[in-house]
Structure formats: C-alpha cells, structure tokens
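Trainee: Pasting a predicted model and its sequence here:
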Amino acid sequence: MQIVQATIETLAEIGYSRASFSAICRQARLSSTGMISYYFSGKPELFRKAAQSVLAESEAAMAECVARETTYRAKLGAYIVAQITFVTRRPTQTQALAEIVAMVQARQISGLDDVARAALSVDSLTELLEQGRQAGEFHTLDARLMALVIHSAIENVVRHHCLQDGDGDPEPYARRLADIFDRCIAAR
C-alpha cells in the first residue's frame, strides 16, 4: 500500500518525531491527510502496519534462504548471511523499523510493544540452534544465549563493517561471520 511505503520512507528519512501525517502525505503524494485517516485510526495503527510490512519482508527473505539448506550448520550460515544482506540492502526499511522500536522503548508511543518485541526477537534463531543441537550438528549449548550472541554480532558487523566503512558488498563479511560461528558451535 502506498501509504505504508510512504510511512516507511518518512520514518527512515526524518525520524519518528517529525513523521507527521502531513509529512507522510507529502511522501505519498496524496492531496490530503484525510486519505491516511480514512485507512488508519492514528499513528500507532499506521506504524504497526509499517513495522509488520518490514518484518514480513525480512522474515520471508530469511526463511527463503534458510529453507534452501539441508543441514543445520548450513541453515545457520544462511540465516546470518540473509540477515546481514537484508539490513544492508534494505536500509530504508531497517531504519524505519529501528525508529519504531526506539519510540516504543522510549515510551513515545503506546500499543506497539508486541511489534518491538517481534523486531528484537531471537526466537527463530534460538529454535534453529536447538534443532541443530538435537540433530547432533551443534555441540551442547544454551541456544537462547548463543542466539543473542549471534544477533549482537550481526548488528555489529552491519554497523561497523558494512554501513560505517561503506563497503558495497556485505556478503564477504556475512560469510566470514557465519564461518566463525560454525567453527564455534559445530559438534566435535
């Protein structure tokens, strides 16, 4: 939907504090904010839809990459590569989602705690690690703790090597990070 895409672009470009219906209307090239109000009861509903759109796109990209692999070790590598690739190739969506999570955490908007939790969740990664452990591909580990470590490493690789350094291709960093974790948790 045009309004949701304009909301994502507006959030990424000017941030939550300046993302008014008027600014979103300009981005969407609508003649009146009434169009936004017709479809959405307010910012919480509109921002929920924007966050859900980004999360669905990210999850679909990750799931597609992971599903192609047949071993849990390969699935973990695919997960890491897919996450880093999505964040670096879809910076507008990523920034918009970060804005929504930040405003929820700062209590600038209510009713979106579930969206922020979903954005920060490591549940699917935890499940993948646990399944890999049960299949004997990963050594005994605390799957949730390892998921948090991997999630943090992904964020830092993106922040320091891909975005700050301006390297165009995130895949080499993603593959190296995947290799590091593979070596750390593979069954011996």
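Mentor: Happy to help now that I have it. Residues are numbered from 1 along each chain as shown.
Trainee: Please count neighbours and contacts with C-alpha atoms only from this point.
Mentor: Fine.
Trainee: What about the closest residue to residue 67 other than its chain neighbours, how many residues nearby?
Mentor: Nearest non-adjacent residue to residue 67, counting by Cα to Cα, 6 or more residues apart in numbering: residue 75, 7.4 Å away. By other Cα atoms under 10 Å, 23 other residues sit near residue 75.
Trainee: What of residue 146?
Mentor: 17.
Trainee: Name the helix or strand for it, please.
Mentor: Per DSSP states H and E: residue 146 is located in helix 143-157.
Trainee: quick one on the thing from earlier: let me know whether my guess that the residue nearest to residue 67 is in a helix holds.
Mentor: Yes - counting by DSSP: H, G, I helix; E, B strand; the rest coil, one finds residue 75 located in a helix.
Trainee: also this one, for the comparison:
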Amino acid sequence: MEARSDSAEQEEAVKRPSRRTFTEAARRAQIVNAAIEVIADAGYAKGSFARIAREAGLSSTGMISYHFAGKDDLMREVVAEVSRVAEAYVRPRMEERTGARARLRAFIEASVGLAGAYPKHLPAMIDVLAHLRDDDPSRHGLLGTVDSAADVQVERMREAQRSGEFREFDPRVMVTAIRAAIDATVTRAGREPGFDAAAAGRELADLFDHATRSAER
C-alpha cells in the first residue's frame, strides 16, 4: 500500500506542477525531520537513506533520492533547517532585552533552551558540520556563515566594552568560549534523558555574565 502511494506521488508531481510544489515541500520537510532524528540518535555515519526512510515512514529510499541529489544535499538541508529553527527561536528572545548583559544572557539561555524545545536539532547539526568534507563547497559556506555571526558578536562585545558595560578582555576568545560551552551543553542535552536545559542555560548565562561584566556593574 505504501509503495503505491509513493509511486502515485511521483506521477502526480509530473502531471500537476502546482500541486507538486506543495506536495514536494511537505515530503522534503518530512525527510529532513526524519534525518535530524536519525543523525541525533545514531550519528552521521549511521544516517543511511535506509534508516532515514524507515524513520520517515517511506517504503523505500527512492523517495529520498527523488527529492535530494545525495546524502550531502540532504545534510545541507538539515543544517539549513536547524539554522532556520534556531534563528526563529533565539532572535525574538534577544530582541526583548535591553543592554549588552541582558542580550548576552538571553542569547545563551535561548541557545541552550533550544535543546529543550528541539532536543534533536542542534546535536544533529553539530554532527553534520563535523563530518562535511573539507573540499565540500557547502562546508566553506556554512563555516563562513558561522564566522560572520561570530564577527557580529565580537563587535557587539567591543561596543559594550567601550560603553563600560563589559570589562576588558579579548572579545574573540570570549565568543569562542561561549560558543564551545553552548555546543558542549547541547551535545550533553541530546545524550542525557531528563536533562534540564533551562537550568543549564541559566548557569551558563551566570558564568559568562560574571566573566564579561564590568566590575562597576
């Protein structure tokens, strides 16, 4: 029954372009979400199309190949989807706050809190990024995006130092330390059932608030 459904979907996609757009988008999202689940649970190396197809409830890997050119193509979409979810989760929480200290706290708490709201997303992205080939153009693009975001954070810290809200330190070292601490906490959250992401986020925020704030504040 499921095999006929997959075949019918492919035929329909050819015959009805307007409907195909909607159908393909829904199926692609289903496959990407299944890939996130599989990679977070089993790891990138074991994230085969066969395992992803089972997680997505597909009868064969053919439907994945129909929507994605290969594993690298699917993995790039996994990273893009996690990035979209993270942006939508973290940015509004930062924009609600005023001042560098409050915004830094919101960034850390929200970044770790994302692991509670979407426990599989960040661990999957971290694993995918670690396994992309050095010569993969998408790796350079993704790392470039990460570097650009870090540059923005560095400049914001410098502005807070100039205003006297943050003490003197090397902003890039601090940004690197914050990112590493968040990534390590998120990875731990994905491996420990019952992990309290909110509490961990608050503790990390306290730690880096003490590490960055001016002695006068």
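Mentor: That came through fine. It should be emphasised that the depicted structure is a prediction, and the values quoted were computed from it without experimental measurement.
Trainee: ok, back up a step: residue in the second structure paired with the residue nearest to residue 67 of the first structure?
Mentor: Using TM-score structural alignment as the criterion, the counterpart of residue 75 of the first structure in the second structure is residue 103.
Trainee: Report the contact partners of its match.
Mentor: 94, 95, 97 (Cα atoms under 8 Å, 6 or more residues apart in numbering).
Trainee: In PyMOL, how would I select just the buried ones from those?
Mentor: Buried residues within those, by 16 or more other Cα atoms under 10 Å, are selected in PyMOL with:
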select buried, resi 94
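Trainee: in the first structure, which of the contacts of residue 103 of the second structure remain in contact?
Mentor: Using both residues aligned by TM-score structural alignment, their matches' Cα atoms under 8 Å, the first structure keeps these contacts from those: 94, 95, 97.
Trainee: how close does the second one sit to residue 104 of the second structure?
Mentor: It refers to residue 95 of the second structure. 11 Å (Cα to Cα, to the nearest Å).
Trainee: now swap in residue 42 of the second structure and tell me
Mentor: 33 Å.
Trainee: Of those two, which one has the most company?
Mentor: In this view residue 42 of the second structure and residue 104 are compared by other Cα under 10 Å, and residue 104 has more residues nearby, 21 against 13.
Trainee: Excluding chain neighbours, give the residue nearest to the residue nearest to the spatial centre of the second structure in space.
Mentor: The C-alpha lying nearest the average C-alpha coordinate of the second structure belongs to residue 82 (Cα atoms, centre = their mean; 3.5 Å). Of all residues not flanking residue 82 of the second structure in the chain, residue 121 sits nearest, at 5.8 Å (Cα to Cα, 6+ apart).
Trainee: Could you check how many residues crowd around the one you found?
Mentor: Residue 121 of the second structure is flanked by 27 other residues according to other Cα under 10 Å.
Trainee: what does it align to in the first structure?
Mentor: With TM-score structural alignment as the criterion, residue 121 of the second structure pairs with residue 93.
Trainee: Surely its match touches residue 12?
Mentor: Yes - using Cα atoms under 8 Å, residue 93 of the first structure is in contact with residue 12, at 7.2 Å.
Trainee: counterpart of residue 181 of the second structure in the first structure?
Mentor: Using TM-score structural alignment, residue 181 of the second structure pairs with residue 153 in the first structure.
Trainee: residues touching residue 20 of the second structure, list them.
Mentor: 12, 13, 14.
Trainee: so which helix or strand takes in it?
Mentor: Short version, using DSSP H and E: residue 20 of the second structure is in helix 17-42.
Trainee: for residue 94 of the second structure, same thing?
Mentor: helix 71-95.
Trainee: Can you tell me how far residue 156 of the second structure is from residue 189 of the second structure?
Mentor: According to Cα to Cα, residue 156 of the second structure and residue 189 of the second structure sit 28 Å apart.
Trainee: who has more neighbours, those two?
Mentor: residue 189 (23 against 15).
Trainee: In space, what's closest to that one - neighbours in sequence excluded?
Mentor: Closest to residue 189 of the second structure by Cα to Cα, 6+ apart is residue 195, at 5.5 Å.
Trainee: what's the burial count for the aligned partner of residue 92 of the second structure in the first structure?
Mentor: Under the alignment by TM-score structural alignment, residue 92 of the second structure pairs with residue 64 in the first structure. When counting by other Cα under 10 Å, one arrives at 13 neighbours for residue 64 of the first structure.
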